[in-house]
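Colleague: I would like to see how this sequence folds:
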Amino acid sequence: MKPSPAPRALFAGLPFAVAALVTTAVHTALRDRLPDPMATHFPGSGPPDGFSSPRSFLVVGLLVLIGTGVLFVVAAVWQRLGGARSTVVLGWGTAGLLGSVSVSVLRVNAAVGDARDVRMPWWHLAVAAAVAVVVGGVGWLLTRGWPRAGAVGDATGGTSLALREGERAVWVRQAGSWPLALIGAVLIAAGLVATVLGGWWGLVLAVAGVASLAFGRVQVTVGPGGLVVAQSGLPWPRVRIPLEQVESASRRTISPLGDFGGWGYRIRPGATGVVLRAGEALVVRRTGGREFAVTVDDAGTAAALLNSLVARKDGPC
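Modeller: A predicted model of the protein is given here:
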């Protein structure tokens, strides 16, 4: 079965619609027993520390479900067929989790007369996790006829460089994402302002901004040691694929949504990748069959050098 964009959109959005209907039905059934305001945030085993009116809780919950559902629908439609199945299954599990948590909040509030006495037992969260697994499994079963994820990107033939005996060569390039850099700068600025105004959470924003700046730029190196992708200026995290684990390399054209369902460090069936933008990428096929992709300029030269190094890996590099 090769579903067109319309069925993919239906499959991706259906569980969120069902979760919204179930949440609304439970809210309607318990409406007369819900305290006003009701408890909506639970820090742990202690008393709640967040409250809202029952109506506000329902409206916000439905907006979260609908907004999340729209994101999964867009991702499923834009992705290639193989990757769309993973997105749909993840969406089904997410809808099950969100819907189950919303129902639990309504039920624990309806069981008491005063919102300050509400507690969220741990087993409610365990049930929510179980519901997510079951609903995700249903999504997996319903899409089992969809094509499996194929090769990353639009493949081009792999080439190699002519290296003389004993000649050594290293290829190094920087790759970055200006949207991540912009987001990082905004978060740092907002965090500093919030910290000055007395908000401790401003430090969280600032740290998130620094992380966005750091992870938004990587250095890609191809040499006798294989392929290394490292965060610029940071010793960790990094990806290293030694020559012994490389089967072949090629330059391909990557679509972040189409091939990986988004940007950043991505994992999908049969492949992982550091995807900072659309366009050309170095794609390495590992000896185990999995592929690794990193979006970077001049990827053709990097692939050719890596193929040459692999071809003579048993000799001097």
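
Colleague: CA atoms for contacts and neighbours, from now on please.
Modeller: OK.

Colleague: Beyond the longest helix belonging to the chain, next helix or strand please.
Modeller: The longest helix of the chain (DSSP state H) is helix 81-110. Using DSSP states H and E, the next helix or strand after helix 81-110 towards the C-terminus is helix 122-142.

Colleague: residues in contact with that next one?
Modeller: Helix 122-142 is contacted from outside by 85, 88-98, 100-101, 104, using C-alpha atoms under 8 Å, 6 or more residues apart in numbering.

Colleague: Check these against residue 293 and report the nearest one.
Modeller: residue 85 (20.0 Å; C-alpha to C-alpha).

Colleague: mind checking how far the longest helix of the chain is from the chain centre?
Modeller: 16 Å (C-alpha atoms, centre = their mean, to the nearest Å).

Colleague: Strands of this structure, start to end?
Modeller: 38-41, 50-52, 171-176, 217-223, 226-231, 238-241, 246-254, 264-268, 271-275, 279-286, 291-295 (DSSP state E).

Colleague: For the first one, list every residue counted as buried.
Modeller: In terms of neighbour count (16 or more other C-alpha atoms under 10 Å), strand 38-41 has its buried residues at 38, 39, 40.

Colleague: Could you export these as CSV, including distance to residue 134?
Modeller: Output for the buried residues of strand 38-41, formatted as CSV (distance: C-alpha to C-alpha, whole Å):
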residue, distance to residue 134
38, 29
39, 27
40, 25
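
Colleague: quick one: which of the strands of the chain is nearest residue 115?
Modeller: Closest among these, once you apply C-alpha to C-alpha, is strand 38-41, at 5.2 Å.

Colleague: Contacts for that closest one, please.
Modeller: Against strand 38-41 from outside (C-alpha under 8 Å, 6+ apart): 48-54, 57, 105, 109, 115-116, 118.

Colleague: ok, back up a step: of the contacts of helix 122-142, just say which sits nearest to residue 11.
Modeller: residue 88 (6.8 Å).

Colleague: Count residues in the vicinity of the closest one, would you?
Modeller: 28 (other C-alpha atoms under 10 Å).

Colleague: Quick check: the residue nearest to it when sequence neighbours are not counted vs residue 89, distance?
Modeller: Spatial nearest neighbour of residue 88, excluding adjacent residues (C-alpha to C-alpha, 6 or more residues apart in numbering): residue 12 at 5.0 Å. Separation of residue 12 from residue 89 (C-alpha to C-alpha, to the nearest Å): 8 Å.

Colleague: Let's see this one next, to set against the first:
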Amino acid sequence: MNAGSFRRALRAATVVGVAAPMLIIGIAVTLTLVWIPRLPDPMAVHWGLDGAPDGFGPRWLTPAMAASIGVLLVGLSTAFWWPRRRGSMHGVWAPTHRFMAAFVLGNVTFIEGIAVGTAVLQLDQVEAAGAGGIWGVLGLSLGLAVAAGVLGWLCQPAVEVTAGESSDAAPIELGSTERAVWLGVARPRPAFVIVMTWLSVMTLGAGIAMSMSGPPVGLILIAVALLLAFLMALTSWFRVRVDASGFEARSWSGWPEFRIPLNEIERVEVRDFEPFAEFGGWGLRWAPGVTALVLRGGQGMKVVRKTGRAFVVTVEGADRGAALLAAELIRANERSEVAENER
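Modeller: Got it, this is the predicted structure:
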């Protein structure tokens, strides 16, 4: 049942979030290419806050931007929501996937609507400066984008496929006086670091360039870039430790730090986690009843407190760490029983 539902949802999302946007991009690029002989040269490519053209460029720039921005948006967005399951097309599916496919369709509709609309404003114009205001194009494009997004959402089935129930970790054999420790490292995949670094550098570069001309927007972009780099540095590498004292996940800088003493732990579970589907993204995430340190998808452990709240971490070798923690829980319970009987 879950496998069939997953494939049905994936097919619908592929049509809504990939095929339909690419079709819209193709139509927009074709129209703007066909219209090139009827457009002024140079043509208006930017409008000011008063709605009048204030930036100009070659006629081929409109179809080039329509193609590059649209395809880049579809590619990057698909890379985030497309399920990654090795050896199987069955995976986790959540409303987040459905939303992202509809969101991509809406955004592409908006971008391509602006490209086509600004070209229509300049058809058969001798001078680009004589083109009309852009506010009508923006309003129409926004309306079409919202309609496309809503339609894209409704065209997809309301399917939710979970990862299945977690299984309690099987404890390793541990003697009554034997001491053991497990160490792991929670870190993102290299591709994620590269993308985030690229975004930070591009934002910083744009901020520096804009600040040279005076507007405060440039300073805001610089601050955002520095904050993004700072947060990524603090939360991209954690040491995970399991021993007789309990569970610990600590950033390389010492903060943030998450500690769960052994006497507060009810049980430990282990399974594969899908950060995007289950927590809406990667990194430090909060959801009702759970705190998650999910820097990558794959195997992870879920430490459940006696209060019912849980902590999830995805880390290589999580099965071994969970097995040791389960063994320490058993040993702690045995010690408690012995102490209770001696009273």
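
Colleague: Overlay the chains and give the TM-score.
Modeller: For this chain pair, the superposition-based TM-score is 0.60 by TM-score structural alignment, normalised by the length of structure 1; 300 aligned residues with a C-alpha RMSD of 5.8 Å.

Colleague: returning to that earlier point: which one in structure 2 is aligned with the residue nearest to residue 88 of structure 1?
Modeller: When structure 2 is aligned by TM-score structural alignment, residue 12 of structure 1 is paired with residue 17.

Colleague: Would you confirm that its match contacts residue 97?
Modeller: No - with contact defined as C-alpha atoms under 8 Å, residue 17 of structure 2 does not count as touching residue 97 (9.7 Å).

Colleague: Between these two, point out the one with more neighbours.
Modeller: Using other C-alpha under 10 Å as the criterion, residue 17 of structure 2 and residue 97 rank with residue 17 on top: 32 against 25.

Colleague: Any figure for the gap between that one and residue 172 of structure 2?
Modeller: From residue 17 of structure 2 to residue 172 of structure 2 the distance is 46 Å (C-alpha to C-alpha).

Colleague: now residue 192 of structure 1: how far from residue 68 of structure 1?
Modeller: Taking C-alpha to C-alpha, one finds residue 192 of structure 1 at 30 Å from residue 68 of structure 1.

Colleague: What is the burial count for residue 249 of structure 2?
Modeller: 24.

Colleague: which residues touch it?
Modeller: Neighbours of residue 249 of structure 2 in contact, by C-alpha under 8 Å, 6+ apart: 238, 239, 240, 241, 257, 258, 259.

Colleague: ok, 6 Å please
Modeller: 239, 240, 257, 258 (C-alpha atoms under 6 Å, 6 or more residues apart in numbering).

Colleague: pretty sure residue 52 of structure 2 is touching residue 133, no?
Modeller: Yes - in this structure, residue 52 of structure 2 is within contact of residue 133 by C-alpha atoms under 6 Å, at 5.3 Å.

Colleague: among the contacts of strand 38-41 of structure 1, which ones are buried?
Modeller: 48, 51, 52, 54, 57, 105, 109, 115, 116, 118.

Colleague: from those residues, which is closest to residue 145 of structure 1?
Modeller: Looking across these and measuring by C-alpha to C-alpha, the closest to residue 145 of structure 1 is residue 105, at 36.4 Å.

Colleague: Once you drop chain neighbours, what's closest to that closest one?
Modeller: Residue 105 of structure 1's closest residue in space is residue 40 (C-alpha to C-alpha, 6+ apart), at 6.7 Å.

Colleague: Also residue 303 of structure 2?
Modeller: residue 268 (4.6 Å).

Colleague: count of neighbours near the one you found?
Modeller: Residue 268 of structure 2, neighbours per other C-alpha under 10 Å, totals 26.

Colleague: who's in contact with it?
Modeller: Contacts of residue 268 of structure 2 (C-alpha under 6 Å, 6+ apart): 168, 302, 303, 304.

Colleague: Sort out which one of those residues lies nearest residue 197 of structure 2 for me.
Modeller: Once C-alpha to C-alpha is applied, the member of the contacts of residue 268 of structure 2 that ends up nearest residue 197 of structure 2 is residue 302, at 29.3 Å.

Colleague: Show me what that closest one lines up with in structure 1.
Modeller: So, by TM-score structural alignment, residue 302 of structure 2 is matched to residue 283.

Colleague: measure the counterpart of residue 69 of structure 1 in structure 2 to residue 143 of structure 2 for me?
Modeller: Aligned by TM-score structural alignment, residue 69 of structure 1 pairs with residue 74 of structure 2. Relative to residue 143 of structure 2, residue 74 of structure 2 is positioned 20 Å away (C-alpha to C-alpha).

Colleague: what about the two, which has more around it?
Modeller: residue 74 (20 against 16).

Colleague: Contacts for stretch 291-299 of structure 1 next, please.
Modeller: Contacts for stretch 291-299 of structure 1 (C-alpha under 6 Å, 6+ apart): 175, 251, 271-275, 280-285.
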